[in-house]
Structures are given as structure tokens and as C-alpha cells.
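Asks: I would like to see how this sequence folds:
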Amino acid sequence: MTSPTPSPSISGLTPDPVTAPAAFLEHLYAVAVQRAQPLQSLGQHLPAPPKGRTLVLGAGKAGASMAQALEALWPAEAPLSGLVVTRYHHIPPRPAGLPQRIEIVEAAHPVPDAAGLAAAQRMLQLTEGLSADDLVLCLISGGGSALLTLPAKGLTLAEKQRINRALLESGAHIGEMNCVRKHLSRIKGGRLAAACAPARVVTLTISDVPGDDPSVIASGPTVPDATSCAEALAILDRYRIEVPAEVRAALEAGTLETPKPDSPVFTGQSVHLIATPRQSLEAAAAVARAAGLPVHVLADDLEGESREVGKVHAALARSVVRHGTPFARPCLILSGGETTVTIRPQPAGSPRGRGGRAGEFCLGLAQALQGLDGVWALAADTDGIDGVEDNAGARVAPDTLARAEALGLRIDRFLDRNDAYGYFEALGDLVVTGPTNTNVNDFRALLIL
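Replies: A predicted model of the protein is given here:
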């Protein structure tokens, strides 16, 4: 049994892809994560201090590391204060000598809790009394939708939690989920920006969504929303998710509508992407090319059922191995994006499987590869947490199925109950890093030798 992958770190030497393929892929993952750290690029997007005060508001899995980067880069003599909410256990150690000027609190993800509700309420209170001389720096990253929760009128926190769980298990893609979240919130979908008016708002964001659309990242609390109440209602109906009658009536009447692109509250505001999935993939690709490997970046915005995306990657690998098309071997294939996992119903009393998108991708990939020689893979979420588990993802090798079968593990049964964690834990092939304090979504790498 192999040991879990340690926390992502970058050593001076790149492991040899031929003699140490698993270590090589882990190194590329660490490079991708490092590229997405806020301190790498936040400074180039900071405005000058304003005439008035500077208020910092933020939410997301990278919220704490973004706040610390801002504290390190903001002029020491310029006033700075505010509140940022991040996921539990996602506050990195504070660098020695760095004074704390921004309060950081923790809340639950992916299902919101009372701590996130309290943080959202406090943020709206902090916006009271802002003037045109003031600046609001909004630090937004993936996970902010759950962490910054303030239910719409007629909706309790318990009901919001139920709806959120149902969305997560429905197979809805991130755009659909966030359309609903925006219309069932008093702070998302541009409403935080509206609360900050007339102050200038500068949003600094780390993208974890396909297409890098700021209105989708964390449900766009500071940017215009082009979706509608009617669309949110259609999504709820499509996935058969019930809402209270009062909320349904408000959606039908359009009274829960969000601020639109032509709203004057967005005049003079700006949004800057400080880290994206593509940048992390390209950073990993550069390291692999320096090691002598041809690299092919498929896309940074792949969507779909995780297991099916795994099967598609397996088909591509088979074509490379057997026919030398569309790429010659050896090569490295990279992809990113945000896939989905639809939870399969289980018999009453049966234990629920454990795992997330990256692990389920690896299950689908391993099943379809059927032990194909010369193919290694790693899939992991760049935030270090695959779903709600303690692993970032998993890895696949040519002997994955053989080792599992020797232990009596049938991969189809693990797929049936969405139990990627149980399968790869038994093999010692979980990628366990702990929180990385950033988030540019899925990282997938196939090494074909």
C-alpha cells in the first residue's frame, strides 16, 4: 500500500516522469496550486489608497490567504480594516511580523451554517455610512456562495440548507446552482455592491468556474447578474427542488430580482481576476515541457458527470497508446474545470459513499482504462478538499484495478454508491494535502509513457 501524498510543496528538482511518474504528477499539482496563491499576483491589481477609508470584505476558500496577502502588500501607513469569511480550517499560519488588520472568521462549506449567516449580516452592517471618498476591496473566491449566506425574505437558514443540499446532489452545474443561490439571497448576485454604494468597489477574485465569469464565482456578490427569477424557478422545477410557497410566489412575481448590468450601482466599479484555472494549468505545463515532455492542455472549463469525463479521458489515452493519435507518446494531457457528481439512491439503511468530483473522475477513468499499460493519472481539487472529505483527490496507475481486485474490491460497486474515497483509501492512493488556501477548481493530469 502506498502512502498518502503530502501537502503540496515544490522542491528544487522536478521528479523524473519515467522513473517516478506518481511523484512527477504530484509535483505538477503542487506547481498548479502554487500559481494560484494570492501573493503571486494580487499586488499588480491593487488601486491606490483612497481619500477616505478602505474597507475589506470577502468570502471564499481563499479568503484568509487573500486577506493576508493584502495586509502584506497594502501601505502600512494607509488605514485598512474589514471582515472576511472562509471555510473552517482554511486560515493559513500568519507570517511572522505581519500585523492583522482584517478580521477573519470561519463558516461551513458546502452547506451554509449560522456562522456564515452571522458573517453576511455583519458585512452588510459594515457597509453602512460609506461615502464616495471610500474604497471597498472585495476578496472573492470559490466557496463564497455557501460561506456568505443571507436567505431571502420568507426563507429560513434551515430551508436554505435543504435547498443547497438538494442542488449539490442534483447534478446541476455550477451556473445553475448559483443562479438559484443569487435569487434566494440578500447579499449575492450584486447585492453586496449595491449595499456599498456610493463607495468605489474593486473586486479581486480567484476563479474556480468554467469560463471565469465573475458573476458565477461565489454567486457574484459584487457584480451584475444577467440571470432572472424565471430562470431560477425553472432550475428548481427541473431538478424537482421544493421551496416555500411565499418564496415561489416571489420568484414568479420577480420581486427577488437581482441588480442587472445597467444598474447605476456598478458605475465606476472594477473586477480583476488574480488567478484562473488556465494560469495554473499553463504553469504545470511549463514545468512538464522543461522536463522534456510534450504537453497538451485540453481545456480549463470541462463540465459534465465526473465519471463520464473520466471515461472520455480514458478513451483519449487508449487512442494515444494504441494508435498514436491524436497525440504521440510520451505525452502529458492536462485539463481543468468543474465536473458534477449525481448521487445515486441507495437502499434504505445502506451507508452512503464518500468522495467528490476528483475521486469519481478517477473511478470512471480507472474502470475504462482496464489496466492499460503506460498510463498514470492524478485528479485533485486545487483547494485540497474533494467534496467534503479530507483528501484533495486520487491517483490512478496501470496496476490500480489489479491491486483492488487482489483486495476483493470491485470498482463497479464503488461507482454504484459514489464511494471513490473508500476505493482509493483502501489502495493508499488518496491525494491528501490539507487545505491549500486557494481554489481554481479541478486539476487533472494524464501521463502516457
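Asks: use CA for all of it now, contacts and neighbours both
Replies: OK.
Asks: what ranges do the helices span in the stretch 201-350 of the chain?
Replies: Remark: helices of the stretch 201-350 of the chain, listed N- to C-terminal, are 229-238, 245-253, 277-290, 306-323; assignment by DSSP state H, counting those that start in this stretch.
Asks: Put together a markdown table for the ones you listed, with distance to A152 on each row.
Replies: Supplementary listing: those in a markdown table, determined by distance: least, CA to CA, whole Å:
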| stretch | distance to A152 |
| --- | --- |
| helix 229-238 | 13 |
| helix 245-253 | 8 |
| helix 277-290 | 32 |
| helix 306-323 | 32 |
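Asks: Quick one: closest of those to G189.
Replies: G189 lies closest, by CA to CA, to one member of these: helix 229-238, at 11.5 Å.
Asks: in the closest one, what counts as buried?
Replies: C229, A230, A232, L233, I235, L236 (16 or more other CA atoms under 10 Å).
Asks: so who does the fifth one touch?
Replies: Just to be clear, that refers to I235. For I235, the set of contacting residues under the criterion of CA atoms under 8 Å, 6 or more residues apart in numbering consists of E176, V180.
Asks: For the comparison step, fold the sequence that follows:
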Amino acid sequence: MKVITDPREFFTALFNAAVAAADPEKAIRQFLPAKPKGRTIVIGAGKGSAQMAAAFEKAWDGPIDGLVVTRYGYGCACERIEVIEAAHPVPDEAGLVASKRLFEKLEGLTSDDLVVALISGGGSALLPSPPEGMTLADEIAVNEALLASGAPISAMNTVRKHLSTIKGGRLALAAHPAKVVSLLVSDIPGDNPAFVASGPTVPDCATRQDALAIVNAYRLKLPEAAMRHLETDAANAPMPDDPRFAGNEVHVIASAARSLEAAAAEAEKRGIKAVILSDSMEGEAREVAGVHAAMAREIAMRGRPFEKPVLLLSGGETTVTIREKGGKGGRNSEFLLAFALGVEGVEGVHAFAADTDGIDGSENNAGAFADFTSAGRMRAAGEDPKAALMRNDAWTAFSAVSDLFVPGPTGTNVNDLRAILIL
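Replies: Presented below is the predicted three-dimensional model:
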């Protein structure tokens, strides 16, 4: 049986395999639509939209025109599709301009035309488009409140789409009567296409009453203008049975499930049994970490429910409730810090968590590495891991022991990869 002597190299190989499985160039070729009689317009938004646009250009041998918006630093060279960069996770003026220009691209289309929408995670923040009565500042305040709330991504996007003129299928309506084919790289637990980037081209059945219920459940403090809008019928989003959506197509071309399977295959190739727990885990990052840590302890100390060596894999999107402003990090770093505390002293337990887009939260790392010695090493370096967890400052704790994982932007985004190795 092969022995893993370098857990970091092992985890990095798993990450690379997961990202490769979500490569837009490979995936897009499988879902190319039929060529139209008229024009082909490409639109898109998300942290992987520029790479998706470049891949579409290579795969499509007819004339195209288009525009996609991605996060600052995530752009790439395209010949026929314009790429605009804007702010994420908090919207900015560049995103507002991009939203307006996307609508302009869809003006005057006919039933002979085709619109290809390239959508990936992150599109919600990249497409600010506040309704009448709200400003960009209001939308920014809404986004900040949602990010700090601990609400799951599905709940966040329900609120977002009712405070927007572009989300919730509205961008697709602007293309009518042209056919819209949406190609999605999903970062959503369960892969509901209407939740990816708040569904600019894909409607769902959530209502403004659902949005108000979420505001109340999570005690969100939204701007007065946003609350006024939610109280009016103007906030209602189009429903999936709207005849203007008839004939449109939606395809999830890459997802966490496929990437987890690729990571598992890489582990098996290296002689380590892999178990996929779930591709759609949600919940508070530190609480999800507690469950993973309990399983790791049980395996390491009692050999159940799996014998070691074994790799536990999970995907999905956890959330972080901000308890103290000023901390650095993201949900993967926070997950790992809580996990490290939960397995301290349990020999043979190693862990890794990272966002497949290459960025976790507010800094330049995708995640970090952790093991049964992490908490002790942090204390030796002058950082109290428990105090860091309380102030949502996991980045500082992992930076102190040089355990951050910094691969840079990957060009795709199928949510988080968590890997627990018990030797």
C-alpha cells in the first residue's frame, strides 16, 4: 500500500484534479447549441466567465459578438467577446456599467437570433442593477448585510433577485424573442441553476414574500429603500412559466459533484480510499468543521465508520456569521481553524479546504492546510487559535504558520473542496 509522505503535495494534486474537471474549454464543447439563422450574442457574468468566453470562442466557428463581466484580476484575452472587470464580493460602479451594457447587447434581437449566456458563481455581485428608488450604495449595503448574516447562498440569492432589475431571469427576458441558451458552472449546493449568480437568465418560483421572510428570519438590516421596494409588486420576479422563457435551454456544464469525483479518483490512483460525504453541504463553517472533526477523531482512534488510511471529501458552500469586524479570511479558512482545534493532538489527521475559484474570502488565498499540530504551532508563533476563530481571523492564524494555500485565480468556480486525510 502506498504511503502519503507529503500531505500538502497530495492535497494540491486533489485540488488540481478537481479544477481540471471543471475546465470550461472541455465542458463547453459538449453543450454547444445549434447555429441560428441570425446573430449569435454571447453574454456572461461570474468569476469564471472570461475563461468560459475564451473557451466558447475556440469552440464556435461562426460569427459572434458579446460581453462578459468578471472579477478584477480574473480576466483573460478574448478576440471577439469583450471582457469587463468589476468588484466582488461587494459591487462597484464598474459592475453597474457592465449591467447596463449587457442590456444594450440584447436590444433589437429577433426570433432568428441566439443568445448564449455564460454564467458562473460570483455573478450576483458583478451584476448590480438596482431598481427604481434604490441606488448602488443601497445595493452594496444589501450585499454586505447578506454576506455577514450567515444565511445560505440560496436565501441570499432569493433576496438579491427581488432587489434587482437583472437577476431572477430578467436578463433573459430582455433578449426575447431570441432564444437564450444558458451554460452554467455551478457553485451552488444542489446545482439549482436559478441560484447560480442569482439566475440572471434562469427564473425560479421564489416570491418577494419569500424574500421578506428571509429578511425577518435572519434579522437583516437593509436600507429603507430596499425594504420599501420589497413591499411593492414591483419587486415581483418573473415566474418560470412565463411564456417568454419557452424554448430557452439551461445546462449545468460543471459542478462540485464532478470535481469531487475527480479528486476521489486522484486519491484512489495514489492508493488512498476516498469517501465522498456530500457535494452540497451547507451551514455555519465552524459547525460543519465540528462534524468533520468528530468523524476524523472516530476514524483515527476507533477505526469506524471507515478504516484508515482514508480520505473524506465534501463540497458545497458553508457560511460565516461575522462576529467581529476586521478579521481576515473566508469560509474555508474558518472551517479549517475550527477543524484544527477539534483534532488537536489526534495523530495522523490532516486537512485541506479551498475555494475552486482560487480565492477564499477577503484575501488572496484559496484556503489553507491544517493538521493535528496546527493549533499548537499557532500558539508557538504567537497566535491564539481560539481567539482568532472568535474574531473571524483565520487568515492571520494560518499565515503565522505559513499554511495558507495560494494557487491564484483558476478560471472556474464549482464551490469548495474539503479533504480530510486520516493516516
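Asks: what's the helix or strand for the aligned partner of T19 of the first structure in the second structure?
Replies: Alignment of T19 of the first structure against the second structure is given by TM-score structural alignment, with T5 as its counterpart. When secondary structure is defined using DSSP states H and E, no element contains T5 of the second structure, which sits outside every helix and strand.
Asks: how near is T5 of the second structure to F369 of the second structure?
Replies: Computed with CA to CA, to the nearest Å, the distance linking T5 of the second structure and F369 of the second structure is 15 Å.
Asks: A helix includes Y29 of the first structure, no?
Replies: Yes: residue assignment for Y29 of the first structure, taken from DSSP: H, G, I helix; E, B strand; the rest coil, places it within a helix.
Asks: Might one say that V31 of the first structure is in contact with A285?
Replies: No: with contact defined as CA atoms under 8 Å, V31 of the first structure does not reach A285; the gap is 9.4 Å.
Asks: mind listing the strands for the stretch 251-400 of the first structure?
Replies: Secondary structure of the stretch 251-400 of the first structure (DSSP state E, counting those that start in this stretch): strands located at 270-275, 295-302, 331-337, 375-381, 393-396.
Asks: Tabulate those (a markdown table), appending mean neighbour count.
Replies: As requested, those are exported to a markdown table (neighbours: other CA atoms under 10 Å):
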| stretch | mean neighbour count |
| --- | --- |
| strand 270-275 | 18 |
| strand 295-302 | 18 |
| strand 331-337 | 23 |
| strand 375-381 | 27 |
| strand 393-396 | 29 |
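Asks: closest to R344 of the first structure out of these?
Replies: Nearest to R344 of the first structure among these is strand 393-396; the distance by CA to CA comes to 19.9 Å.
Asks: where's that closest one relative to the chain centroid, distance-wise?
Replies: A distance of 18 Å separates the centroid of the chain from that of strand 393-396 of the first structure, by CA atoms, centre = their mean, to the nearest Å.
Asks: okay, and it goes to which residues in the second structure?
Replies: Using TM-score structural alignment, strand 393-396 of the first structure corresponds to residues 367-370 of the second structure.
Asks: Against the first structure, what's the mean shift for the matching stretch, could you check?
Replies: Once the two structures are superposed, the average separation between stretch 367-370 of the second structure and the matching residues of the first structure is 0.5 Å (mean CA distance after the TM-score superposition for the first structure).
Asks: Between the helices of the stretch 201-350 of the first structure, which one is closest to P261 of the first structure.
Replies: helix 229-238 (15.2 Å).
Asks: by how many degrees do that closest one and helix 245-253 diverge?
Replies: Computed by axes from the mean of the first three to the mean of the last three CA atoms, to 10 degrees, the angle separating helix 229-238 of the first structure from helix 245-253 equals 130 degrees.
Asks: how about helix 229-238 of the first structure, aligned to which bit of the second structure?
Replies: So in the second structure, the equivalent range for helix 229-238 of the first structure is 208-217, judged by TM-score structural alignment.
Asks: Over to stretch 306-314 of the first structure?
Replies: So stretch 306-314 of the first structure sits over residues 285-293 in the second structure, by TM-score structural alignment.
Asks: So for that stretch, what gets flagged as buried?
Replies: Using 16+ other CA under 10 Å as the burial criterion, the residues of stretch 285-293 of the second structure that qualify are A285, R286, E287, V288, A289, G290, H292, A293.
Asks: same deal with stretch 373-382 of the second structure?
Replies: Neighbour-count burial for stretch 373-382 of the second structure, counted by 16+ other CA under 10 Å, picks out T373, S374, A375, G376, R377, M378.
Asks: so which strand or helix has the fourth one?
Replies: Under the criterion DSSP H and E, the helix or strand holding G376 of the second structure is helix 374-380.
Asks: For G254 of the first structure, grab the count of nearby residues.
Replies: Neighbours of G254 of the first structure under the rule other CA atoms under 10 Å: 14.
Asks: so what corresponds to it in the second structure?
Replies: When the two structures are superposed using TM-score structural alignment, G254 of the first structure falls opposite D233 in the second structure.
Asks: before we move on, what about G144 of the first structure?
Replies: So G144 of the first structure corresponds to G123, using TM-score structural alignment.
Asks: That match touches A45, doesn't it?
Replies: Yes: with contact defined as CA under 8 Å, G123 of the second structure and A45 form a contacting pair (4.9 Å).
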